[in-house]
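Novice: Coordinates only, no sequence provided:
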């Protein structure tokens, strides 16, 4: 049975500024809430929502289809149309009009998915993450302005504040909402929840519902705790977003390339790269010359020391991780596990933390024996191992659920963000 969409109507309440009493009396009458059309409003009982995820390495579009049941149940999430393009909007920091073209291309997916008669009632939202958070404020704003213009030209419903940069805390919380909604753990009677580990290009998030009070009491600063109301209950989560500890940003830090000058002549070397490897690598619209140490050593131990400086003293270890909720790991955790041959690229699978460590050692110590088809795999796998073990403090035998989709829906914060538009989560 597919999970129901909780409190969908309450969001529409926020959009339409109806009173609670009005909402419940008009529970089945969407014509009073959605924009009017020339035919009976939403007579098919199907409605849609479009969410853009503007990440550091790509832009993704999620087109959600919801069905309102004939019974007294809340609407259900029927399916998702997903599409992505690379690079991310931040790559166009100096050419914002090109970012607008990226959004126009993805809007064609929405137009093909959402019936024309439903366009005017379908909310269109874009939230940018670490890629834009890492940019200078004026460059980030220029990109958002172009996207807003494209949205305003579109035939869809454009809510207030439909184009924005999402802060890291919300990114972690909304990913938690998405995964727990999709796994059926947000039902009022549910006693269990799942934790989330999200590894993006620019930032990484950890979010879970602690069972021990000491976990909340032992956070370094109050920003590690977030409370929000959902299902007439208040959740108190351990959550934090580490800007600069996403996979691509971590590469820069490990290479000592952060904020470096003279990029046209400087070569950034690493023991995590094959000795004879030298090439260009781009992130955030900037191109770097990178290579291995042609006359030096390479391998797992040296690589681990390089990536450890990206983690040590930065990542806080929660008081409670063992014997807590199952953790779902996605985004680059999933992608690199696939690249390393640890899981199936469709089914995903359960892995122990030590599986990352074992494969990282194998990849790093055999770099010289194979052509560098994926030259950063040693660095990436070693960083993931270091992040999980020396960063968050997971034990070798801790099991992680590596996933890309749950119930055919992308594992990300995007669904949670759309639910936020449907209902004010009151995050604080």
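Specialist: In hand now; what should we look at? Predicted model only: the values in this text are computed from it and were never measured.
Novice: Every contact and neighbour count from this point should use C-alpha atoms.
Specialist: OK.
Novice: Off-centre distance for stretch 349-367?
Specialist: How far stretch 349-367 lies from its chain's middle: 24 Å, per C-alpha atoms, centre = their mean, to the nearest Å.
Novice: Please apply the same query to stretch 45-65.
Specialist: Stretch 45-65 sits 12 Å away from the centroid of its parent chain (C-alpha atoms, centre = their mean).
Novice: now swap in stretch 207-221 and tell me
Specialist: 22 Å.
Novice: Same question for stretch 308-327.
Specialist: How far stretch 308-327 lies from its chain's middle: 19 Å, per C-alpha atoms, centre = their mean.
Novice: Now do the end-to-end distance for that stretch.
Specialist: The separation between the terminal residues of stretch 308-327, taken as C-alpha to C-alpha, to the nearest Å, is 23 Å.
Novice: what's the answer for stretch 393-413, then?
Specialist: Note: stretch 393-413 ends 24 Å apart using C-alpha to C-alpha.
Novice: How about residues contacting it?
Specialist: For stretch 393-413, contacts defined as C-alpha atoms under 8 Å, 6 or more residues apart in numbering pick out 2, 79-80, 82, 171-179, 182-183, 198, 317-318, 321-322, 326-331, 333-334, 346-354, 388-389.
Novice: alright, now check it against this:
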């Protein structure tokens, strides 16, 4: 067994066996989890190893996660052994007017799955795709055409296609399933304390915040749609969670530029103080092309950029009661990517920083745009947006600790693993 399997065997066994302590905030209603029901009968394999395929169809790319599980014996329960991950760009939403081409990107990723899953296991291996903000931002008929095309690609594949195998995932589930993934991989879901970690996920089209509240005030003062409950094995969890559609990093660029939902894209030029003065180019997102530019005869820099970005944040993001405390949050996706690009953390190891570090580096990047332009002409805008989102949006203090990571125990920090758990044993999110 691999080192990763050894690290994950005990927690996953406890999770699946229903041995989790009842540590949901305020109450923990007990549930009985029949071992016979944890996996449908067709997924109780005779072989030692079985697989699950989860597609993450995001706004900027489509990713495949092929999970390997081990069945130690017929009466036992499966454990996570390994994850194979691969991604392609752009995301499905870029093919809004040519869904067949979007389907081809999924078809190419399925070739990777065929190389990972033994041929003898193909018919037993479920394949699932969940689309996120990129498709949520599209007109419904275009999103549906893309999902239908993906379903056709799945049907022609040799893998098992379950009911509702291709779907548009709502933001609440996205946040909760990412929280499940991170707290499982960090060991908090099987610890004997109530200590868990919050998650901050910054995608291209949306951003999510999810954590287990410590104080009743957090729940009391939160909007009703920011509190979600779900049953996981033998506990009910009550989480603070919300997804802000249109506040992902790329959508925020469009909003900052005043281009979100604009017409006349063939001739309009969208300008910003967040871009280098001499910068001008065509920029494509979601199948649309925008002409973007710095302000050649104007000013650029952190203060002006912060003012522009504030308009995208102000009055939109709810500030949870307790985030001004000492909670630790795991931040990933574009939080991680931009921290690497700006030199805040090492790309191979990740790192622990404070919110103030994003602010300090944003100022440096914006006031030295020429130096950072080869990395990305949007780096000033992106770093300023992240700073503004954390401070003015969610209300984090300067000394709030952020653990920036891409992988934990060699598994991707995304909602995909949580979604695989959800598939094998419904979490009843409501």
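Specialist: Right, received. Where do you want to start? Because the structure is predicted, anything quoted here is derived from the model rather than measured.
Novice: Drop the TM-score for these two in here.
Specialist: After superposition, the two chains reach a TM-score (TM-score structural alignment, normalised by the length of structure 1) of 0.92; 410 aligned residues with a C-alpha RMSD of 2.1 Å.
Novice: Let's see which of the contacts of stretch 393-413 of structure 1 end up in strands.
Specialist: Secondary structure from DSSP state E places 79-80, 82, 198, 327-331, 349-352 of the contacts of stretch 393-413 of structure 1 in strands.
Novice: Give the equivalent position in structure 1 for residue 283 of structure 2.
Specialist: Here residue 283 of structure 2 is matched to residue 281 in structure 1, going by TM-score structural alignment.
Novice: meant to ask about residue 108 of structure 2
Specialist: By TM-score structural alignment, residue 108 of structure 2 lines up with residue 105.
Novice: Now that match: which helix or strand?
Specialist: Element membership of residue 105 of structure 1, judged by DSSP states H and E, is helix 96-113.
Novice: mean distance, the helix or strand that that helix is followed by to its aligned residues in structure 2?
Specialist: Next helix or strand after helix 96-113 of structure 1 toward the C-terminus (DSSP H and E): strand 124-128. Compared with structure 2 after fitting, strand 124-128 of structure 1 has a mean deviation of 0.1 Å; criterion: mean C-alpha distance after the TM-score superposition for structure 1.
Novice: that older thread, can you report how many residues lie near the match of residue 108 of structure 2?
Specialist: Residues lying near residue 105 of structure 1 (other C-alpha atoms under 10 Å) number 11.
Novice: From residue 264 of structure 1, how far off is it?
Specialist: Counting by C-alpha to C-alpha, the gap from residue 105 of structure 1 to residue 264 of structure 1 is 33 Å.
Novice: now residue 301 of structure 1
Specialist: In terms of C-alpha to C-alpha, residue 301 of structure 1 sits 30 Å off from residue 264 of structure 1.
Novice: Between these two, tell me which one has more neighbours.
Specialist: Comparing residue 301 of structure 1 with residue 264 by other C-alpha under 10 Å, the one with more neighbours is residue 301, at 14 against 9.
Novice: Show me what that one lines up with in structure 2.
Specialist: Checking TM-score structural alignment: residue 301 of structure 1 goes with residue 303.
Novice: same thing with residue 250 of structure 1?
Specialist: By TM-score structural alignment, residue 250 of structure 1 lines up with residue 252 in structure 2.
Novice: so what's residue 35 of structure 1 closest to, chain neighbours aside?
Specialist: With C-alpha to C-alpha, 6 or more residues apart in numbering as the criterion, residue 35 of structure 1 has its nearest non-adjacent residue at 5.4 Å, and that residue is residue 121.
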